[in-house]
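1. Sequence first, predicted model second:
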Amino acid sequence: MRRSPLFSGVIYLLLGVLFTYFAVQNVQNDEGWGFFTYMLIFLATLDFGSGLRMVMLHFKIKKQIKHKK
């Protein structure tokens, strides 16, 4: 089963938001910035980047299909 790049992009963006939320909670509950917080921010950055890339790929494919018609 193939998923569209838009669906995958939205999932990645939601994961980025979730990891960012966990990082903010970790900083507020602990005594500042630790290794785990940096790891969560790193994962959120990767997910945001992948999500944006997938959403842009969806619109690029959609534009190419429309242009061929």
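-> Yep, that arrived.

2. C-alpha only now, for contacts and for neighbours.
-> Will do.

3. The protein: strands as residue ranges?
-> Here the chain has no strands by DSSP state E.

4. Could you list the buried residues of the lengthiest helix in it?
-> When the chain is parsed with DSSP state H, its longest helix is helix 35-68. Using 16 or more other Cα atoms under 10 Å as the test for burial, helix 35-68 gives 37, 40-45, 47-48, 50-52, 54-55, 57-58.

5. What helices and strands are in contact with it?
-> Applying 3 or more Cα pairs under 8 Å, 6 or more residues apart in numbering; DSSP states H and E, one finds that helix 35-68 contacts helix 5-29.

6. this is the other structure I want to compare:
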Amino acid sequence: MRPSPLFSGFFYCVLGVFFTIFAIQNVNDHGWGFFAFILVFLATLDFGSGIRMIMLHFRIKRKLNHSKKK
């Protein structure tokens, strides 16, 4: 069974927060190296995917409510 887009969106956002925290710690310890850029890139992808999935959830919910009213 697939998880709902809302759950997946929140999960991706939580992953984005973790990657951001790891990136901040890495930059504080070692400066802006290759690994820090990879962590920032992964955080960006996760936040983007999370926001898209949450928006998808609300679009689906709006379409279902709109079709029920007709």
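-> Perfect, thanks for sending it. This is a predicted model, so every value here is computed, not measured.

7. Overlay them and tell me the TM-score.
-> For this chain pair, the superposition-based TM-score is 0.96 by TM-score structural alignment, normalised by the length of the first structure; 68 aligned residues with a Cα RMSD of 0.4 Å.

8. with the second structure superposed, average distance for the longest helix of the first structure?
-> Following the fit onto the second structure, the mean deviation recorded for helix 35-68 of the first structure is 0.2 Å by mean Cα distance after the TM-score superposition for the first structure.

9. about what we covered before: ok, the buried residues of helix 35-68 of the first structure vs Gln28 of the first structure, which is closest?
-> Thr37 (10.5 Å; Cα to Cα).

10. Check whether the closest one really touches Asn29, as I assumed.
-> No: between Thr37 of the first structure and Asn29 there is no contact under Cα atoms under 8 Å: 11.1 Å.

11. shared neighbours, those two?
-> Here Thr37 of the first structure and Asn29 have no joint contacts, going by Cα atoms under 8 Å, 6 or more residues apart in numbering.

12. about what we covered before: show me which of the buried residues of helix 35-68 of the first structure is closest to Ile11 of the first structure.
-> Gly51 (7.3 Å).

13. okay, now the nearest residue to the closest one once chain neighbours are set aside: neighbour count?
-> Residue nearest to Gly51 of the first structure in three dimensions, not counting chain neighbours: Gly9, with 3.9 Å by Cα to Cα, 6 or more residues apart in numbering. Using other Cα atoms under 10 Å, the number of residues around Gly9 of the first structure comes to 23.

14. how much space is there between Gly9 of the first structure and Lys68 of the first structure?
-> Computed as Cα to Cα, to the nearest Å, the Gly9 of the first structure to Lys68 of the first structure distance reads 24 Å.
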